[in-house]
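Enquirer: Sequence and predicted structure are below.
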Amino acid sequence: MSLQTLSEWLRCPNCFLPLTPSGPLTLCCASRHSFDANKRGYISLAGGARRLIGDSVAMVDARGLFLSAGWYAPLRERLAERVADVKPTRILDVGCGTGYYLEGVLDHIPEAQALGMDLSPVAVARTVAGHDNVDGLVADVWSALPVRDAAADVILNVFAPRNPAEFHRVLRPSGMLMVVVPQKTHLQELRAAGLALDVPANKAENLSQTLATQGFDLESRDELSAALVLNPEQAAALIGMGPSSHHTDAEDVAGHLSPVQTVTASFEVLGFRRRTL
């Protein structure tokens, strides 16, 4: 990160004017609102009005453990291929997690600049670590994003909350929104055992209908599915890295896992083209 490249993404969360460097680790706007970046390569503009909690250290660690084993590598590769087809120069990853999917995209487009955004400071720190072309932002996706208008060519949104109106604003004209959602069969074995949350039926169809009203047209749709044969540690990491971890106890999870656990992983990769409203 450099303070200059970080500032080029951002606007003031208070008055919405552009942020610019002002001092070694400070960004400010023309209204003299000032914000401190940190030496780990990111800035927090989440504010304190809402009591929101991002992913914990344990969740981020579990995600890192599971993803580093390559179980979701086919999903990362398909997403990266779709993004590379667009030839973007600026990529915003909303809900970046550990940066696993963004890193896969940048392997295909190493010259691109990226901003990894998440509510979890732990996640953002992992995303920016060791990447000179990735800046970091801690922010709340449900609020007005502290990101400038038309700042991104592509938005990544992988298993993360969405703010369609704000996504439309921060995407350039004809930019792409790439969304990954689970299919109904995703983690069905764990759900049957009460270890994972339910997946709503017709999730992709409902999302497409919602985004169509917000200025996005579905342009591509890929379905991926695989049977993963996991040991208890891997299965526990899979449960612990997602929202199911908020509703399960680690010891209880361990007691329900078999020595070898077959788990269905099924996703949809949806590409939406921004249109003018």
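Expert: Cool, got the structure. Numbering: from 1, shown residues only.

Enquirer: Please count neighbours and contacts with C-alpha atoms only from this point.
Expert: OK.

Enquirer: In stretch 204-223, which residues are buried?
Expert: Neighbour-count burial for stretch 204-223, counted by 16 or more other CA atoms under 10 Å, picks out 204, 208, 211-212, 214-218.

Enquirer: Double-check Leu197 against Ser244; I have them as touching.
Expert: Yes: the pair Leu197 / Ser244 is scored as a contact, 5.7 Å apart, by CA atoms under 8 Å.

Enquirer: buried stuff in stretch 87-99?
Expert: Neighbour-count burial for stretch 87-99 [16+ other CA under 10 Å]: 88, 90-99.

Enquirer: hmm, back to that, nearest to Val269, of the buried residues of stretch 204-223?
Expert: Nearest to Val269 among the buried residues of stretch 204-223: Ala204, at 9.1 Å, using CA to CA.

Enquirer: dropping in the other structure now:
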Amino acid sequence: MHARQSSVACESGHDFAISAKGFLNLTPHQKPLKGYDETFFASRQRIMEHGYYREVHQAVAASLNELANTATVIDAGCGEGSYAKDVARALPHSTVLGLDIAKDAIRVAARGGGPVRWLVADLANIPLSDSTVDAILNVFTPANYDEFKRVLKPGGMLVKVIPAPQHMHELRELAGEQLSEADFVDHGVSEHLMRHMNVVSRARVTQTSPVQAEDALDLVRMSPVAFSIEEHALDLGSLTHITVDAEIICAQFTFRRDCCAKSLVPGQEPGTRRSHNPKSR
């Protein structure tokens, strides 16, 4: 890549404009993903700002602080960017990049400026050279383990956050038959990591918070598994508390030949985004 005044050019001569808000779009022809619009990501941003995920944020930052090498950290599937911003504050001397395939996610994330470098990019084709990243953060979102292995330095760390059994159980109960429990489970992600990677640590974080009336609708709208919910049929006044329940797994690739076999596994939870590319699910 070669930087110009208002764009970046690749070795093949393709030119990618830097937006007025300061982010780089490397998938300019990507069609919008249904449901993943600015309203969706703004709802997520407000929920994060209001502290419902505070303990997960703190645990993620603590996990990265314990690593010996954090010169370059990427938040892969960064959404509205709250975790990447936290990492940048916790690691002020690190280069932090936030990547998401949804342009509206990066548009929301880039608001307010800051040190994080924002990229609209596909996790199936991460625009970084081999062995250049010290740590990858992948929170409640599908992963592409082949690409993660490619860009991580030997000994680099993946910090993977997946939903635990009590995650958003109040929302499940409120929605009744409109949501199934299968929408909230991790689909074997932790077992996959145990089989194919060197798991360094596992920690569970559970936080139950009272729901402010003005946040109830955002809690529903921030979840892609709730896209099919009929909002008017919900008694939002009865959503008085919400539980965030997560498992944080720190793991390293073993660099065995088969370590990534069948490795493209989704971590499904309220807030998980499905890539348009099935290989990155």
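Expert: That came through fine. On a predicted model such as this, the values are computed, not experimentally measured, just so you know.

Enquirer: Quantify their similarity with the TM-score.
Expert: The TM-score (TM-score structural alignment, normalised by the length of the first structure) is 0.82; 253 aligned residues with a CA RMSD of 2.4 Å.

Enquirer: corresponding residue for Ile239 of the first structure in the second structure?
Expert: In the second structure, Ile239 of the first structure lines up with Val220, judged by TM-score structural alignment.

Enquirer: Neighbours of that match, how many?
Expert: 23 (other CA atoms under 10 Å).

Enquirer: circling back: could I get the buried residues of stretch 87-99 of the first structure as JSON lines with distance to Gly271 of the first structure and secondary structure?
Expert: JSON lines is the format used below for the buried residues of stretch 87-99 of the first structure (distance: CA to CA, whole Å; DSSP: H, G, I helix; E, B strand; the rest coil):
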{"residue": "Pro88", "distance to Gly271 of the first structure": "14", "secondary structure": "coil"}
{"residue": "Arg90", "distance to Gly271 of the first structure": "16", "secondary structure": "strand"}
{"residue": "Ile91", "distance to Gly271 of the first structure": "14", "secondary structure": "strand"}
{"residue": "Leu92", "distance to Gly271 of the first structure": "15", "secondary structure": "strand"}
{"residue": "Asp93", "distance to Gly271 of the first structure": "14", "secondary structure": "strand"}
{"residue": "Val94", "distance to Gly271 of the first structure": "15", "secondary structure": "strand"}
{"residue": "Gly95", "distance to Gly271 of the first structure": "17", "secondary structure": "coil"}
{"residue": "Cys96", "distance to Gly271 of the first structure": "17", "secondary structure": "coil"}
{"residue": "Gly97", "distance to Gly271 of the first structure": "20", "secondary structure": "coil"}
{"residue": "Thr98", "distance to Gly271 of the first structure": "22", "secondary structure": "coil"}
{"residue": "Gly99", "distance to Gly271 of the first structure": "19", "secondary structure": "coil"}
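
Enquirer: would you list those residues in TSV and tack on distance to Arg82 of the first structure?
Expert: Output for the buried residues of stretch 87-99 of the first structure, formatted as TSV (distance: CA to CA, whole Å):
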residue	distance to Arg82 of the first structure
Pro88	11
Arg90	15
Ile91	13
Leu92	15
Asp93	15
Val94	17
Gly95	18
Cys96	17
Gly97	20
Thr98	20
Gly99	17
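
Enquirer: Next, find the distance separating the residue nearest the centre of the first structure from Leu211 of the first structure.
Expert: Nearest to the geometric centre of the first structure sits Gly95, at 2.5 Å (CA atoms, centre = their mean). With distances taken as CA to CA, to the nearest Å, Gly95 of the first structure is found 18 Å from Leu211 of the first structure.

Enquirer: For the first structure, which segments count as strands?
Expert: 20-21, 26-28, 34-36, 42-44, 90-94, 113-118, 134-138, 152-158, 171-182, 216-230, 261-274 (DSSP state E).

Enquirer: Check which helices and strands the shortest one is in contact with.
Expert: Taking 3 or more CA pairs under 8 Å, 6 or more residues apart in numbering; DSSP states H and E as contact, the helices and strands that strand 20-21 of the first structure lies on are helix 3-7, strand 26-28.

Enquirer: so what's the counterpart of Ile106 of the second structure in the first structure up against?
Expert: The alignment partner of Ile106 of the second structure in the first structure, by TM-score structural alignment, is Val124. Neighbouring residues of Val124 of the first structure by CA atoms under 8 Å, 6 or more residues apart in numbering: 42, 96-99, 116-118, 136-138.

Enquirer: One more pass at 7 Å, please.
Expert: Each residue near Val124 of the first structure by CA atoms under 7 Å, 6 or more residues apart in numbering is listed here: 97, 116-118, 136-138.

Enquirer: what do you get for Leu236 of the second structure?
Expert: Here Leu236 of the second structure is in contact with Ala216 (CA under 7 Å, 6+ apart).

Enquirer: Distance to Ala62 of the first structure added to the strands of the first structure, as a markdown table?
Expert: Shown next, in a markdown table, are these (distance: least, CA to CA, whole Å):
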| stretch | distance to Ala62 of the first structure |
| --- | --- |
| strand 20-21 | 36 |
| strand 26-28 | 33 |
| strand 34-36 | 30 |
| strand 42-44 | 22 |
| strand 90-94 | 19 |
| strand 113-118 | 17 |
| strand 134-138 | 20 |
| strand 152-158 | 17 |
| strand 171-182 | 19 |
| strand 216-230 | 14 |
| strand 261-274 | 17 |
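
Enquirer: Give me the nearest residue to the counterpart of Tyr72 of the first structure in the second structure, chain neighbours excluded.
Expert: Under the alignment (TM-score structural alignment), Tyr72 of the first structure pairs with Tyr53 of the second structure. Nearest residue to Tyr53 of the second structure in three dimensions, chain neighbours excluded: Val244, at 6.5 Å (CA to CA, 6 or more residues apart in numbering).

Enquirer: What is the neighbour count of the counterpart of that neighbour in the first structure?
Expert: Using TM-score structural alignment, the equivalent of Val244 of the second structure in the first structure is Ala265. The local packing of Ala265 of the first structure (other CA under 10 Å) involves 21 other residues.

Enquirer: What of the one 5 residues further on?
Expert: A count of neighbours around Leu270 of the first structure, defined by other CA under 10 Å, yields 22.
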